[in-house]
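Asker: Build the 3D model from these lines:
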Amino acid sequence: MDSGDERLWDEFHRVVNMSSRELSEWLRTRSSTPDDEEYPDRAGPHLGQRVLEILGKRKTDLIPDDFDVMRRVVDKIHGQRREDLEPTAGETHWRHRLMSLGHDPLKPPST
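Answerer: Okay, here's the model as predicted:
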């Protein structure tokens, strides 16, 4: 893993401030339909599921596609948030969209 990948890993874990358990529960809650209840491990949007997969990996287990997903997620979250990621209330759909990527805008940044 080169230094750019290392920085991406760190930034991904900074902006994705929900634990894998929180994200998994959110995705199941968010898309609770009869079809999703049959396959709860596939609930939620594809990108949210990919975030969940990456959260379950070690750095050494990442594949090139994982880095692409991490870049997309970091870019999407930064595109909708300030750089400092201070807790911010907003419209419900905005918060839910971010939470489906693993970022809760009302959660204080970890130190």
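
Asker: Going by C-alpha atoms from here, please, whenever you check contacts or count neighbours.
Answerer: Noted.

Asker: in the chain, which spans are helices?
Answerer: 3-15, 20-30, 34-38, 46-55, 64-80, 92-99 (DSSP state H).

Asker: my guess is residue 17 meets residue 103, correct?
Answerer: Yes. Between residue 17 and residue 103 there is a contact under Cα atoms under 8 Å: 5.2 Å.

Asker: okay, those two: which has more neighbours?
Answerer: residue 103 (24 against 21; other Cα atoms under 10 Å).

Asker: Would you quantify the distance from the more buried one to residue 35?
Answerer: Using Cα to Cα, to the nearest Å, residue 103 is found at 25 Å from residue 35.

Asker: picking up where we left off before, quick one: which of the helices of the chain is nearest residue 108?
Answerer: helix 3-15 (10.9 Å; Cα to Cα).

Asker: run this one through as well so I can compare:
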Amino acid sequence: MAEASAQITPELWDEFHTVVNMTSRELQEWLSTAAAGERTETLPDQAGPAIGRRVLEILGKRRTDLGDDDVAVMSRVVDTVRSQRPADMEPQAGGTDWRHGLMNIGHDPLKPV
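Answerer: Below you'll find the predicted structure:
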């Protein structure tokens, strides 16, 4: 096991778990579905974009097991969601590509936060 040297703040931990409003199971199913094609289907652990798979890994970790790379991904996810959503984070519809892009990182804009 890699040494967890990251210093994650309680604020980042809470914010990440607020903006990632999909459960691990929902995210895994979404990544698998989104990656399925007419001719090929990826293995479940390789489905979806790399950042989505990283979010899924992070959701399965304890706070004390996070490394520097995990903290960087968490910050990126929080920044991405906050930049693309209004401050109130109320459920809202939007374009398909926009919604799917957010779902790829564990945030469903149609779901309450």
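
Asker: Next, format the helices of structure 1 as TSV and append distance to residue 108 of structure 1.
Answerer: Converted to TSV, these look like this (distance: least, Cα to Cα, whole Å):
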stretch	distance to residue 108 of structure 1
helix 3-15	11
helix 20-30	15
helix 34-38	30
helix 46-55	19
helix 64-80	15
helix 92-99	14
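
Asker: got the contact list for residue 18 of structure 2?
Answerer: Residue 18 of structure 2 makes contacts with residue 113, as judged by Cα atoms under 8 Å, 6 or more residues apart in numbering.

Asker: quick one: what's aligned to it in structure 1?
Answerer: By TM-score structural alignment, residue 18 of structure 2 lines up with residue 14 in structure 1.

Asker: How much space separates that match from residue 40 of structure 1?
Answerer: For residue 14 of structure 1, the distance to residue 40 of structure 1 - Cα to Cα - is 26 Å.

Asker: go on, residue 15 of structure 1?
Answerer: Taking Cα to Cα, one finds residue 15 of structure 1 at 25 Å from residue 40 of structure 1.

Asker: Settle it for me: which of these two has more neighbours?
Answerer: residue 15 (24 against 18).

Asker: quick one: contacts for that one?
Answerer: By Cα under 8 Å, 6+ apart, the neighbours of residue 15 of structure 1 are 74, 77, 85, 103.

Asker: how about 10 Å then?
Answerer: With contact taken as Cα atoms under 10 Å, 6 or more residues apart in numbering, residue 15 of structure 1 is in contact with 73-75, 77-78, 81, 83-85, 101-105, 109-110.

Asker: Could you do residue 50 of structure 1 as well?
Answerer: 56, 65-66, 69-70, 73, 101.

Asker: if you set the cut-off to 7 Å instead, what comes out?
Answerer: Shown in contact with residue 50 of structure 1 (Cα atoms under 7 Å, 6 or more residues apart in numbering): no residues.

Asker: Map it across to structure 2 for me.
Answerer: Using TM-score structural alignment, residue 50 of structure 1 lines up with residue 54 in structure 2.

Asker: do residue 79 of structure 1 as well
Answerer: That one, residue 79 of structure 1, aligns with residue 83 by TM-score structural alignment.

Asker: what's around residue 85 of structure 1, how many residues?
Answerer: 20.

Asker: Distance check, residue 11 of structure 2 against residue 79 of structure 2.
Answerer: To residue 79 of structure 2, residue 11 of structure 2 is 13 Å away according to Cα to Cα.
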